[in-house]
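>>> below are the sequence and a predicted model; questions follow.
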Amino acid sequence: MTSPRQLTPNTEASLLAAEFFRRSAGKWRSERRYYTLPDGETKEMVSMITICFLAPGCPELEQLAQLHQLDDAAILTCGAEVSWESTNSVSGKKESKGATLFGVGGTTLYRDRGFATTKPVTAEYYFSNPQTMCLRTKYKGSVFEEELKLIGNNYRTRQTIISRAGEQQMIGQYLEKRQ
């Protein structure tokens, strides 16, 4: 008789991340609102986002492993490529366009760039439940705490809190609808 497979916290986190990225794959319309603290100034954006699941050993994950100077690209068990085009909801002005890579290695999420930098960054992540991924990223003196939640098959919510020197600087709230 064989015993049930034992999952380590890293293995379980990687499996949850793979399922989360698979379920997130597709095209999304993201309606965002950023609140600058403490004055409360708001900025509203709409972004069209495309998410592609990345399987182990794919060229994008190998590239990401090289950026992070990982000895073995197989550390990255899955990932996602996210591209976006953002427009200011009020003015209609194009705000940004780009793409980023994510790779999962244990409980670390490797990225080719951060929210406020073009340099490679890492985030620690965990799942509060199988539908909710929580991230904590630190660089350039700032801390980015994010929660991404899948709601059924057609909706996601996100919230980001950006802090510097222990003071909250900005809150971003997002409602994303599958297209």
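Yep, that arrived.
>>> going forward, measure contacts and count neighbours with C-alpha atoms only.
Will do.
>>> and for the residue nearest to R33 when sequence neighbours are not counted, the neighbour number?
Once flanking residues are discounted, R33 sits nearest to E44: 4.5 Å by CA to CA, 6 or more residues apart in numbering. Neighbour count for E44, taken as other CA atoms under 10 Å: 17.
>>> mind checking the longest helix of the chain?
Ordering each helix of the chain by length in residues (DSSP state H) puts helix 9-24 first.
>>> how about the strands in this protein?
For the chain, applying DSSP state E gives strands covering 26-36, 41-54, 78-88, 94-105, 108-111, 121-129, 132-139, 142-151, 155-164, 167-178.
>>> what's the longest helix of the chain packed up against?
strand 41-54, strand 78-88, strand 94-105, strand 121-129 (3 or more CA pairs under 8 Å, 6 or more residues apart in numbering; DSSP states H and E).
>>> most tightly packed of the ones you listed?
Among these, ranked by average contacts under mean count of other CA atoms under 10 Å, first place goes to strand 78-88 (a mean of 20).
>>> that one - contacts with which helices or strands?
helix 9-24, strand 41-54, strand 94-105.
>>> and it, how far out from the chain middle?
9 Å (CA atoms, centre = their mean, to the nearest Å).
>>> sorry, back to before: export the strands of the chain to JSON lines and tack on distance to D72?
Shown next, in JSON lines, are the strands of the chain (distance: least, CA to CA, whole Å):
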{"stretch": "strand 26-36", "distance to D72": "29"}
{"stretch": "strand 41-54", "distance to D72": "17"}
{"stretch": "strand 78-88", "distance to D72": "14"}
{"stretch": "strand 94-105", "distance to D72": "11"}
{"stretch": "strand 108-111", "distance to D72": "14"}
{"stretch": "strand 121-129", "distance to D72": "16"}
{"stretch": "strand 132-139", "distance to D72": "23"}
{"stretch": "strand 142-151", "distance to D72": "27"}
{"stretch": "strand 155-164", "distance to D72": "31"}
{"stretch": "strand 167-178", "distance to D72": "34"}
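>>> and here is the other one:
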Amino acid sequence: MDIKEFFEQSSGKWFAQRTHYNLASQAAGSSKAEIEIEFLAVDAPEIVQLCEQQHVSSAQACGGLKISWDNSVDWGGTKEKGFAILVAVPDSENPQTGKFLRGSSNPKEQSLAGDYAIGEDEALTLTLENGSLHAEERLWFASPNLRLRSSFVKNNGRFSDSTFYSEIRRMVAPAT
């Protein structure tokens, strides 16, 4: 599986459950969200704009994702809606690795760039380093309709956050 196939398989509507641990404060929490993932072609305006912001030619990209979330299904939680754009720029010599660009619907967040790799197990690992911050997220499919994610964040070389997600694809019943 290459990055484009991984992105295409991720497309759809998902119900997500998240468990989060903040190691610094020793706090744990869980939440739920509705996620919609849309595959974007390389000429999509969102991809072109994000590539321009990161000084990357959109011709080098192989596509991207628009990931929208709404956690209003989580009773009692802080309500959040938003989206992120993720663009893959494969390495020309080894397309199982490359750069990824990330943009956000939050104007206070700057766009970011990191690295990706798809392992022999077809899991996608995203790695981001920004100063003393190191973040890593691993995504994989347990089945075509069950996607799992785990992530951790290190600040100044120390683990600060760990999160696990399970995402179940929403299926549409056929018309009768």
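All right, it came through fine. Since the structure is predicted, the reported quantities are computational estimates derived from the model, not experimental observations.
>>> follow-up on the earlier one: need the helices and strands packed on helix 9-24 of the first structure in TSV (columns: distance to Q66 of the first structure).
Putting those into TSV (distance: least, CA to CA, whole Å) gives the following:
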stretch	distance to Q66 of the first structure
strand 41-54	16
strand 78-88	15
strand 94-105	12
strand 121-129	13
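>>> I'd like to know which of those is closest to L64 of the first structure.
When those are compared by CA to CA, strand 94-105 sits nearest L64 of the first structure, at 7.2 Å.
>>> what about the closest one, how far off from the second structure?
Superposed on the second structure, strand 94-105 of the first structure shows a mean distance of 1.3 Å to its aligned residues (mean CA distance after the TM-score superposition for the first structure).
>>> what do we get in the second structure for F53 of the first structure?
Aligning on TM-score structural alignment places F53 of the first structure opposite F39 in the second structure.
>>> residue contacts, E109 of the second structure?
G103 (CA atoms under 8 Å, 6 or more residues apart in numbering).
>>> relative to strand 94-105, how tilted is the longest helix of the first structure?
Here helix 9-24 of the first structure runs at an angle of 140 degrees relative to strand 94-105 (axes from the mean of the first three to the mean of the last three CA atoms, to 10 degrees).
>>> tell me which residues in helix 9-24 of the first structure are buried?
E12, A13, S14, L15, L16, A17, A18, F20, F21, R22, R23, S24 (16 or more other CA atoms under 10 Å).
>>> before we move on, what about stretch 49-62 of the second structure?
L50, C51, S58, A61, C62.
>>> stretch 27-41 of the first structure now?
Going by neighbour count (16+ other CA under 10 Å), the buried part of stretch 27-41 of the first structure is K27, W28, R29, S30, E31, R32, R33, Y34, Y35, T36.
>>> which pair of the residues you listed spans the longest distance?
The most widely separated members of the buried residues of stretch 27-41 of the first structure, counting by CA to CA, are K27 and T36 (27.9 Å).
>>> closest one to Q173 of the first structure among the helices and strands packed on strand 78-88 of the first structure?
That would be strand 41-54 among these, by CA to CA, at 9.7 Å.
>>> what does that closest one contact?
Residues outside strand 41-54 of the first structure that contact it (CA under 8 Å, 6+ apart): 21-22, 24-36, 60-61, 78-90.
>>> for the closest residue to P90 of the second structure other than its chain neighbours, give me its contacts.
Once flanking residues are discounted, P90 of the second structure sits nearest to G98: 4.2 Å by CA to CA, 6+ apart. G98 of the second structure sits next to A88, V89, P90, D91, D115, Y116, A117 when contact means CA under 8 Å, 6+ apart.
>>> from S104 of the second structure, how far off is the aligned partner of the residue nearest to R33 of the first structure in the second structure?
In the second structure, the residue paired with E44 of the first structure according to TM-score structural alignment is S30. To S104 of the second structure, S30 of the second structure is 23 Å away according to CA to CA, to the nearest Å.
>>> same check on R147 of the second structure?
Separation of R147 of the second structure from S104 of the second structure (CA to CA) stands at 22 Å.
>>> again with L126 of the second structure
Distance from L126 of the second structure to S104 of the second structure, by CA to CA: 16 Å.
>>> looking at the helices and strands packed on helix 9-24 of the first structure, which is nearest to E146 of the first structure?
Each of these has some distance to E146 of the first structure by CA to CA; the shortest is strand 121-129, at 9.3 Å.
>>> ok, average deviation of the closest one from the second structure?
For strand 121-129 of the first structure, the mean distance to aligned residues of the second structure following superposition is 1.1 Å (mean CA distance after the TM-score superposition for the first structure).
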